[in-house]
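Engineer: my questions concern the predicted model and sequence given below.
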Amino acid sequence: MALINVKNLGVTLGAPLFSNLNLSVAAGDRIGIVAANGRGKSTLLKCIAGGLDPTAGEITRSRGLTVGHVEQAVPSAILGKSFYEAVLEALPEEQAETESWRVDVTLDSIDVPTELRERPIAELSGGWQRLALLARVSVTDPDALLLDEPTNHLDLAKIMRLETWLNSLPRDVPVLISSHDRAFLDATTNRTLFLRPEQSQVFSLPYSRARSALDEIDASDERRYQKEMKTAQQLRRQAAKLNNIGINSGSDLLTVKTKQLRQRAERLEDAARPGFQERSSGAIRLANRGTHAKTLLTLDSVSVEAPGGRLLFKTGKLWICQGDRIVLLGRNGAGKSRFVDLIRTAVSGSGHASESIKSTPSVVLGYSDQALAGLPDEDTPLAALGRRFEIGDQRARALLAGAGLGIDLQTRPIGALSGGQKSRLAMLILRLTNPNFYLLDEPTNHLDIDGQEALESELMANEATCLLVSHDRSFVRAVGNRFWQIENRRLVEIEGPEDFFASAAASPT
């Protein structure tokens, strides 16, 4: 029996986000919601939660059903409260007085360290803030759970802990998850909704298998469309030929036949629908200027230290060669970001570079950090390109439009852009830098699945040399051809990432 029933639902905000959506949510459903950035995933969850009225259609819920909605944004009202207080206040007042133990049970279930429970939300990392929002909803024991991008800002250990937590929920609690994390969706869902402006598709399969089924349907639809359009063209050619004969012979029968053929062609053309093509949020393209050097960087027992001077790890002697796509693996606090910064400083020649890192003179660096610190909030996309590259205003505007930043966004402060728009701007700047060595720290943050797959394709098609840090397991598996792991204060090369992923799942702290 359906606990939530969505019937002919549609939302239009300037343009249709989705329409005629039908979805039945039953006990035990774990539904992944997939769409490109800005295509209505958050909007759909808000409608189901009752926080937004749809443009068309209706949503019915079982009598008495309570819905817990974990949104992306952290409410400003809880920033000054401690982790514990923020979760406690989510309970009804009477329940908070008599059943405060619920908070401890909830925090234990997601492994919140004791010392963090009294820290203000504002002082926590983005990952812990996300888990605080989850705990605030979970503590109320909702009958259904809606999660909007729950893995944003989480490191790999927390992502895998969240997977374990979700999979341990009572099976009668349905969960709807909006996410761009393909591995997370595969691990936590049993149904997948591909949200589209028209004809959204639902499969009783987790993401990867559902995506394969969807691709087959889209390809079949495109083949059918091409066949129908070809038939319509043939009918029009036949009609034109008969029309000429009819005019020359004065035959009324041929005139009628010509009209019938044209009408058949028109009906075919009107009814034909092309296979679905995702309207990209903006193209992602990279470049590789190349180099004759086989070895781009040499690491000679580099010492990576914490800000206070404590040794985090040593590298031993290692080389980065042309075509290497090296993934750096390690737990939070192991020194990944410090190591990336040492390499950036050494290659760019800025600041105090380590003498243990040598780069060939032909190396040109393309660097992107996870915080996108090189894109100040007060700057604009147009100004950001104009200062870095001598390409002219018209060319800059065309490039920004191609990256998904239309005219209305080009002079808007970067701080007002969405995470996906900022990421695509950062990728455009990387491309225009025309590097031959990429240093990428969490490059898929905020990118939708279309963007992630485009970035994967570009890195491999251009045979780009790169060192990258990522918590995105699907991205790591697709891109990496060498893997370095920080372990026991040493940097060691390993065959693949799977053992590291397994260890992160076994020890999530």
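Structural biologist: Okay, I see it.
Engineer: contacts, neighbours, all on C-alpha from now
Structural biologist: Fine.
Engineer: helices of the stretch 101-250 of the chain, start to end?
Structural biologist: Counting by DSSP state H, counting those that start in this stretch, the stretch 101-250 of the chain has these helices, from start to end: 101-109, 126-138, 156-167, 182-188, 207-249.
Engineer: make a markdown table from those helices and add distance to residue 267 and mean neighbour count to it.
Structural biologist: Formatted as a markdown table, the helices of the stretch 101-250 of the chain follow (distance: least, C-alpha to C-alpha, whole Å; neighbours: other C-alpha atoms under 10 Å):
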| stretch | distance to residue 267 | mean neighbour count |
| --- | --- | --- |
| helix 101-109 | 60 | 17 |
| helix 126-138 | 52 | 22 |
| helix 156-167 | 50 | 20 |
| helix 182-188 | 40 | 20 |
| helix 207-249 | 9 | 16 |
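Engineer: reformat the ones you listed as JSON lines; add distance to residue 43.
Structural biologist: Formatted as JSON lines, the helices of the stretch 101-250 of the chain follow (distance: least, C-alpha to C-alpha, whole Å):
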{"stretch": "helix 101-109", "distance to residue 43": "28"}
{"stretch": "helix 126-138", "distance to residue 43": "18"}
{"stretch": "helix 156-167", "distance to residue 43": "22"}
{"stretch": "helix 182-188", "distance to residue 43": "19"}
{"stretch": "helix 207-249", "distance to residue 43": "20"}
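Engineer: right, and these - which one's nearest residue 474?
Structural biologist: For residue 474, the closest of the helices of the stretch 101-250 of the chain is helix 182-188, at 5.8 Å, according to C-alpha to C-alpha.
Engineer: quick one: contacts of the closest one?
Structural biologist: 30, 32, 159, 163, 166-167, 177, 179, 206-208, 449, 472-474 (C-alpha atoms under 8 Å, 6 or more residues apart in numbering).
Engineer: identify the residue spatially nearest to residue 236, adjacent ones excluded.
Structural biologist: residue 262 (5.9 Å; C-alpha to C-alpha, 6 or more residues apart in numbering).
Engineer: second structure for comparison follows:
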Amino acid sequence: MLSINNLSYFIGGRALYENASLHIRPKDKIGLVGLNGTGKSTLLKIIHGDYQPSAGEVQKAKDCTIGFLNQDLLSYQSEDCILDVALEAFQETLKLQEEIDEVLKMMETDYSEATINKLARLQDQFEANEGYTIKAKAEEVLEGIGFSTADLKRPLKTFSGGWRMRVMLAKLLLEKPSLLMLDEPTNHLDLPSIQWVENYLRTYEGAVIVVSHDKEFLDNCIETTVEVSNGTLTAYQGNYSFYQHEKKERMEIQQNAFENQQQMIKQTERFIERFRAKASKSNQVQSRIKALDRMDRVSEVVDDNIAVNFKFKFSQKSGRDVVVLDHVSKSYGELVILKNTSARIERGDKIALIGANGKGKSTLLRIIDGTEPIQGERLQGHNVIKSFYAQHQLEALGVDNEILQELQQAGSGKTDTELRNVLGCFLFTNEDVFKKIKVLSGGEKSRVALAKTLISEANFLLLDEPTNHLDMQSVNILIQAMQQYEGTFVTVSHDRHFIRGVANKIWYIENQEIKEYPGTYDEFSLWKSQQEESLRQEPLQKKKVPKKKQLTDPEIQQAKKELKKKEAELEHVEALIMEKETLKKELEEEMALPEVFSDMQKLEGVNQRYAQVRTEEENLNKKWEILVEEIEELQHAI
């Protein structure tokens, strides 16, 4: 459908891409990953035709249409309501509607057969284009990504940039191009909307390329991962988790090859040095020199996964209670955010505040901070030292300061060496620390602002969307920092990978009340799904339970025989399940043996046996469940 062949693209004298190639097939679901600055967004713009390659070409099929969601669309304005903007995706169908309206107006005075035939032809075409359903489709997509029904008639210009971006996403999804390209779509979506888009992309009929730093989003909606690194494009046939595992294995193989080659090079160089002056060995020496010159050098592996060690310093610990909210209410006019709700934050709490946009998460964060007027009472505990991180703090950075100067002015009392160590953890190394703030990208500014927040002696942190604009490496660094932080924090985030890594409590707002789940995000997700399943089952449970049928004596005797037979069969199935479990463990141990792991043929054979045993075990478990149900029915009947 689309091919990138030997692509090169230079910025000044630096090669962003050099002889890079990639082939995109219909229905491919591709995640484009790599560190900030490697050229992911640039590649999308080259494919779209916004930039021209320095060398190579992008070839696409004649019928290939491209839809591109990028950050430039944030500035798009319109007086039209968002429903009408989304409906612009159906230009051809809307034009047919206009023609139908014109013909209907003509028919007020013209009843000729030609006019009637024209109307019939236009209406048939309109129906073939599913014109009668386009409004419903547009409403479904807009509401799926977070708009309320009342929002649909509001003009686009009345929404913030992030919400306007959602409208542009809805329009693109409705256009259904052959190739859909999305640049950081989750930056402007809340968690329910992210999950809706994941489901939509999984079943999207065309091809998709997504640039995202949301690991879970990529895992849930892509099937191929393409890494942008060192000017090349490397494809991995799996989602992001597969890519991480596969890349680790490839790096180990490459590092072993590098070390072996280096050892061989040293031996060859020693031979050359030792016998260079001997005439009898001159042919061998020259042969080895030529061999070294012709050798394809294996590069040493550079591991992107940085382990960091933050040393947080508190001048004092907070009291047990950090912040207590007592019977708090908050509203903006008729919009009620919180109503007579209470909550308590205790020392050591790591709270993730989650939920849909518009529920009041950022408002609640400001209430906790004490900067938002409320009805009710907010009590701050003893010795609490706060530090608040939010996106607007990026604008508060001194644009003419160097990065190191900006941290020096934070008043932490740390030495330049300590500050440079902190900046190194946030990927600012060597001369990078002397860059001016004004030349930094959005992600780099976010890292500076986060570093400023973390070097303070605060024992209570408030973090509003800290992972926005961060690449995956920076998110992982932040996770490590928050795991080492011994104080208390509350974070608003839609990044499930980040929440999963840092939170020990989950807060959400429901029915204008603060709700708390005392556990991790995975535990909360399981509990939430069980709650939803219970609500779905409730109407079924309320149905009238049929009366127990009275059996005759012969029927009771027959049921007892059948019960005995089923119980014996159940015992046999349980024994078989235990055998399969034992065999699975043995095969897992066999796969871990070096002689098997290093031999692909042996490993494949063991994998096949393992898959067969697992299938047999699953079938036995299903049979066990059926037998248990049958036994319960017989016991009930007797």
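Structural biologist: Done, it's in. Please read all numbers here as calculations on a predicted model, not as lab measurements.
Engineer: sorry, back to before: between all of the contacts of helix 182-188 of structure 1, which two are separated the most?
Structural biologist: The two members of the contacts of helix 182-188 of structure 1 with the most space between them (C-alpha to C-alpha) are 167 and 449, at 23.0 Å.
Engineer: next, the buried residues of stretch 486-495 of structure 1.
Structural biologist: For stretch 486-495 of structure 1, the neighbour count (16 or more other C-alpha atoms under 10 Å) marks 486, 489-493 as buried.
Engineer: which two from the residues you listed end up farthest apart in space?
Structural biologist: Farthest pair in these (C-alpha to C-alpha) is 489 and 493. Separation: 13.2 Å.
Engineer: any residues in contact with both of these two?
Structural biologist: With C-alpha under 8 Å, 6+ apart as the test, residue 489 of structure 1 and residue 493 reach no residue in common.
Engineer: which among the helices of the stretch 101-250 of structure 1 is found nearest to residue 463 of structure 1?
Structural biologist: In terms of C-alpha to C-alpha, the element of the helices of the stretch 101-250 of structure 1 nearest to residue 463 of structure 1 is helix 182-188, at 23.8 Å.
Engineer: pull up the aligned stretch in structure 2 for the closest one.
Structural biologist: Counting by TM-score structural alignment, helix 182-188 of structure 1 lines up with residues 215-221 of structure 2.
Engineer: mean per-residue distance, that stretch to structure 1?
Structural biologist: Stretch 215-221 of structure 2 differs from its equivalent in structure 1 by a mean of 0.8 Å after superposition (mean C-alpha distance after the TM-score superposition for structure 1).
Engineer: and what of stretch 247-263 of structure 2?
Structural biologist: Stretch 247-263 of structure 2 sits 2.0 Å off on average (mean C-alpha distance after the TM-score superposition for structure 1).
Engineer: which part of structure 1 lines up with that stretch?
Structural biologist: By TM-score structural alignment, stretch 247-263 of structure 2 lines up with residues 214-230 in structure 1.
Engineer: mind checking how far that stretch is from the chain centre?
Structural biologist: Put simply, stretch 214-230 of structure 1 sits 27 Å off its chain's centre (C-alpha atoms, centre = their mean, to the nearest Å).
Engineer: what of stretch 496-505 of structure 1?
Structural biologist: From the chain centre to the centre of stretch 496-505 of structure 1 is a distance of 21 Å (C-alpha atoms, centre = their mean).
Engineer: do stretch 259-268 of structure 1 as well
Structural biologist: Distance, stretch centre to chain centre, for stretch 259-268 of structure 1: 45 Å (C-alpha atoms, centre = their mean).
Engineer: distance of the counterpart of residue 159 of structure 2 in structure 1 from residue 118 of structure 1?
Structural biologist: With TM-score structural alignment defining the correspondence, residue 159 of structure 2 maps onto residue 124 in structure 1. In this view, residue 124 of structure 1 and residue 118 of structure 1 are 11 Å apart by C-alpha to C-alpha, to the nearest Å.
Engineer: so which of the two has more stuff around it?
Structural biologist: residue 124 (16 against 13; other C-alpha atoms under 10 Å).
Engineer: what about the more buried one, distance to residue 81 of structure 1?
Structural biologist: For residue 124 of structure 1 relative to residue 81 of structure 1 (C-alpha to C-alpha), the value is 11 Å.
Engineer: where does residue 36 of structure 1 land in three-state SS?
Structural biologist: coil (DSSP: H, G, I helix; E, B strand; the rest coil).
Engineer: same check on residue 326 of structure 2?
Structural biologist: strand.
Engineer: OK, contacts around it?
Structural biologist: Applying C-alpha under 8 Å, 6+ apart to residue 326 of structure 2 gives the contacts 340-343, 376-379.
Engineer: what separation do you get for it and residue 381 of structure 2?
Structural biologist: Counting by C-alpha to C-alpha, the gap from residue 326 of structure 2 to residue 381 of structure 2 is 13 Å.
Engineer: now swap in residue 280 of structure 2 and tell me
Structural biologist: In terms of C-alpha to C-alpha, residue 280 of structure 2 sits 86 Å off from residue 381 of structure 2.
Engineer: over to residue 300 of structure 2?
Structural biologist: 52 Å.
Engineer: tell me which of those two has more neighbours.
Structural biologist: The neighbour count for residue 300 of structure 2 versus residue 381, taken as other C-alpha under 10 Å, is higher for residue 381 (17 against 14).
Engineer: spatially nearest residue to the counterpart of the more buried one in structure 1, not counting backbone neighbours?
Structural biologist: Residue pairing (TM-score structural alignment): residue 381 of structure 2 is matched to residue 359 of structure 1. In space, and not counting its chain neighbours, residue 359 of structure 1 is closest to residue 297: 4.4 Å by C-alpha to C-alpha, 6+ apart.
Engineer: residue 364 is in contact with that neighbour, correct?
Structural biologist: No - assessed by C-alpha atoms under 8 Å, residue 297 of structure 1 is found out of contact with residue 364, at 11.5 Å.
Engineer: follow-up on the earlier one: of the buried residues of stretch 486-495 of structure 1, which belong to helices?
Structural biologist: Secondary structure defined by DSSP state H assigns none of those to helices.
Engineer: out of the residues you listed, who's nearest residue 288 of structure 1?
Structural biologist: residue 493 (25.3 Å).
Engineer: mind listing what the closest one touches?
Structural biologist: By C-alpha under 8 Å, 6+ apart, the contact list for residue 493 of structure 1 reads 482-485.
Engineer: and it, what pairs with it in structure 2?
Structural biologist: Matched to structure 2 by TM-score structural alignment, residue 493 of structure 1 sits across from residue 517.
Engineer: again with residue 345 of structure 1
Structural biologist: Mapped onto structure 2 by TM-score structural alignment, residue 345 of structure 1 lines up with residue 370.
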